[in-house]
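**Student:** missing the sequence, but the structure's below:
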């Protein structure tokens, strides 16, 4: 596989991301454990046994043992997956940090056998929307400008469309929203640091932020997104994507106009024209 062009602009600084992940703490990785629950729930609904799974993850120890004999690889730009070697690939909590998310899905597709399943768990666009709003408004008020602080994350519809672009059949995308509560904005930021999910944007500020920005952001957050007890509510959107490597055995959609019966007859109703 061709390596990415080193001169191409990158949204994320992978070196910084690796450093941030290296200081992550195991007890803060609750989003990964939630993703494990989502993956296991979806696999329980699939009437098929998988014997050659692979897991793409930045935290191998969290996913170790989730799937028996799974081949676990890091979420590098080029995934160490053997083409056609797996009947299941789980891309676990890393797609939201990918500079080329379609490329990641294509690599997973190539690693699958015919009728193999891809299952992706990643963070979606509603994640940290409260913090994004508070920091953005505070920075504009205090400095008169706005800098990139929280990574843009894909919306459900857009991420579902990536599966089709990568060549997957029977694509499905759904979402689960999780909330957590924090004492204050500093508590939240410390938790994000412990998750390895702090700012790794290539265009992030390289100098310390003025203290007034965080003070004003705390006030805005508390005014708009706090519980009656004064704790700050934070949203994490967990998006799950599933798609199948195409195979002749899979169901195919009927050709438009090929139906042999009228829907109105099946429903026992009368068919009428729509009003103008």
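**Tutor:** Yep, that arrived. It should be emphasised that the depicted structure is a prediction, and the values quoted were computed from it without experimental measurement.

**Student:** can we go C-alpha only for contacts and neighbour counts from here?
**Tutor:** OK.

**Student:** give the contact list for residue 81.
**Tutor:** Residue 81 makes contact with 73, 107-108, 111, according to C-alpha atoms under 8 Å, 6 or more residues apart in numbering.

**Student:** top of these by neighbour count?
**Tutor:** residue 108 (29 neighbours; other C-alpha atoms under 10 Å).

**Student:** distance of that one from residue 132?
**Tutor:** 31 Å (C-alpha to C-alpha, to the nearest Å).

**Student:** Residue 50 now?
**Tutor:** On the measure of C-alpha to C-alpha, residue 50 and residue 132 end up 40 Å apart.

**Student:** And those two? Which one has more around it.
**Tutor:** residue 132 (19 against 16).

**Student:** just checking, that one touches residue 150?
**Tutor:** Yes: if you go by C-alpha atoms under 8 Å, residue 132 and residue 150 touch, sitting 6.5 Å apart.

**Student:** in the host helix or strand of residue 174, what counts as buried?
**Tutor:** Assigned by DSSP states H and E, residue 174 belongs to strand 169-182. Buried residues in strand 169-182, counted by 16 or more other C-alpha atoms under 10 Å: 169, 171-173, 175, 182.

**Student:** Who are the packing partners of that strand?
**Tutor:** helix 156-165, strand 232-244 (3 or more C-alpha pairs under 8 Å, 6 or more residues apart in numbering; DSSP states H and E).

**Student:** what angle sits between the longest one and helix 156-165?
**Tutor:** This points to strand 232-244. In terms of direction (axes from the mean of the first three to the mean of the last three C-alpha atoms, to 10 degrees), strand 232-244 departs from helix 156-165 by 20 degrees.

**Student:** tilt between strand 232-244 and strand 169-182?
**Tutor:** 160 degrees.

**Student:** Now do the same contact list for the nearest residue to residue 160 once chain neighbours are set aside.
**Tutor:** What sits nearest to residue 160 in space, not counting adjacent residues and going by C-alpha to C-alpha, 6 or more residues apart in numbering, is residue 173, at 5.3 Å. Residues in contact with residue 173 (C-alpha under 8 Å, 6+ apart) are 156-157, 159-160, 239-242.

**Student:** next up, a second structure to put side by side with the first:
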């Protein structure tokens, strides 16, 4: 079987992260993650953090989000995959490896950028490059959609799967300032199939024009960042189990105090 091409150039990704100088996206992800963890009635004694995360949870083990994770099976009660799955060559494999690192009834959580992120820039760049050069080159990583994420958790055999999202809309003077900030966030283009020679200046000029024409409000362009959140539990005999179909002992209509109306044939 032929090995599929790599999505991400890992050396370029690491270089981008090392050059990062602004924690805007990381701070949002951290705050939202801690807020979700605060709702869990559990004290985690051996947490694991995967990805380019700063100190989030005290005394947590911190590892890189490499294709093969440096983890031992059933060693942690919390595995947090932080701001890295959108660059993973194998997102399902990352979740499965994280799940294997969990003790029974351990919690897996992930936060990463979703498919609505930078949709305005993606559209503007694609149109500009097509007009100027007659072709397209990969510039923004393909990111997952929330409707598909529950299936990823189930494929990793995680119980009680939950997927949700938040969307942040930011404003910039122009597309150049946005692309400059992406480099500061460590989220510049690290795709393995990216263009390896300088892009024509006219492509970016045309992109800025298209962006301002189609995605501007009150004299500034709008940029969207979607954060996706996953949560699931390592299987355990102590977890609640769904009842088998047909085992109910009371009618829903009685609980709702309403009259049941049979469907027509």
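**Tutor:** Great, that's in hand. All values reported here derive from a predicted model rather than from experimental measurement.

**Student:** Tell me how they score on TM after superposing.
**Tutor:** Put the two chains on top of each other and the TM-score (TM-score structural alignment, normalised by the length of the second structure) is 0.96; 265 aligned residues with a C-alpha RMSD of 1.5 Å.

**Student:** so which of the helices and strands packed on strand 169-182 of the first structure is the most packed in?
**Tutor:** Ranked by mean neighbour count under mean count of other C-alpha atoms under 10 Å, those are led by strand 232-244, which reaches a mean of 22.

**Student:** counterpart of that strand in the second structure, which residues?
**Tutor:** Mapped onto the second structure using TM-score structural alignment, strand 232-244 of the first structure covers residues 221-233.

**Student:** where does the residue sitting nearest the centre point of the second structure land in three-state SS?
**Tutor:** Among the residues of the second structure, residue 112 comes closest to the average C-alpha position under C-alpha atoms, centre = their mean, at 2.5 Å. Judged by DSSP: H, G, I helix; E, B strand; the rest coil, the three-state class of residue 112 of the second structure is strand.

**Student:** and if you look at the one 5 residues further on?
**Tutor:** Here residue 117 of the second structure is coil, with the state taken from three-state DSSP.

**Student:** Of all the helices and strands packed on strand 169-182 of the first structure, which one is nearest residue 136 of the first structure?
**Tutor:** strand 232-244 (15.6 Å; C-alpha to C-alpha).

**Student:** which outside residues touch the helix or strand that comes right after the closest one?
**Tutor:** Later in the chain than strand 232-244 of the first structure, the nearest helix or strand by DSSP H and E is helix 263-267. Under the criterion C-alpha under 8 Å, 6+ apart, residues 270-271 lie in contact with helix 263-267 of the first structure.

**Student:** what range in the second structure does helix 263-267 of the first structure sit on?
**Tutor:** Counting by TM-score structural alignment, helix 263-267 of the first structure corresponds to 252-256 in the second structure.

**Student:** That stretch: average distance to aligned residues in the first structure?
**Tutor:** Here the mean offset of stretch 252-256 of the second structure against the first structure after fitting is 1.0 Å, by mean C-alpha distance after the TM-score superposition for the first structure.

**Student:** Any idea how far that stretch is from the middle of the chain?
**Tutor:** In terms of C-alpha atoms, centre = their mean, to the nearest Å, the centre of stretch 252-256 of the second structure is found 39 Å from the chain centre.

**Student:** could you show me where the helices are in the second structure, in order?
**Tutor:** Per DSSP state H, the second structure carries helices over the ranges 10-19, 24-38, 91-100, 119-133, 149-155, 175-184, 201-214, 252-256.

**Student:** Put together a markdown table for the ones you listed, with distance to residue 223 of the second structure on each row.
**Tutor:** A markdown table is the format used below for the helices of the second structure (distance: least, C-alpha to C-alpha, whole Å):
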| stretch | distance to residue 223 of the second structure |
| --- | --- |
| helix 10-19 | 20 |
| helix 24-38 | 13 |
| helix 91-100 | 25 |
| helix 119-133 | 6 |
| helix 149-155 | 23 |
| helix 175-184 | 8 |
| helix 201-214 | 10 |
| helix 252-256 | 44 |
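
**Student:** Buried deepest among the ones you listed, which one?
**Tutor:** By mean count of other C-alpha under 10 Å, the helices of the second structure have helix 91-100 as the most buried, with a mean of 21.

**Student:** Name the nearest residue to residue 13 of the first structure, sequence neighbours excluded.
**Tutor:** residue 202 (4.8 Å).

**Student:** Pretty sure the one you found sits against residue 17.
**Tutor:** No: in this structure, residue 202 of the first structure is not within contact of residue 17 by C-alpha under 8 Å, at 10.0 Å.

**Student:** shared neighbours of these two, which are they?
**Tutor:** By C-alpha under 8 Å, 6+ apart, no residue touches both residue 202 of the first structure and residue 17.

**Student:** so where does residue 61 of the first structure fall, helix or strand?
**Tutor:** Per DSSP H and E: helix 60-63 holds residue 61 of the first structure.

**Student:** got a list of contacts for that helix?
**Tutor:** Against helix 60-63 of the first structure from outside (C-alpha under 8 Å, 6+ apart): 32-33, 36, 55, 57, 72-74.

**Student:** Then stretch 11-26 of the first structure?
**Tutor:** Here stretch 11-26 of the first structure has contacts from 58, 97-99, 193-198, 200-203, using C-alpha under 8 Å, 6+ apart.

**Student:** Just the buried subset of those residues, written out for PyMOL, thanks.
**Tutor:** The buried residues among these can be selected in PyMOL (16+ other C-alpha under 10 Å) with this line:
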select buried, resi 58+97+98+99+193+194+195+196+197+198+200+201+202
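
**Student:** Which members of the contacts of stretch 11-26 of the first structure are positioned in strands?
**Tutor:** Among those, DSSP state E puts none in strands.
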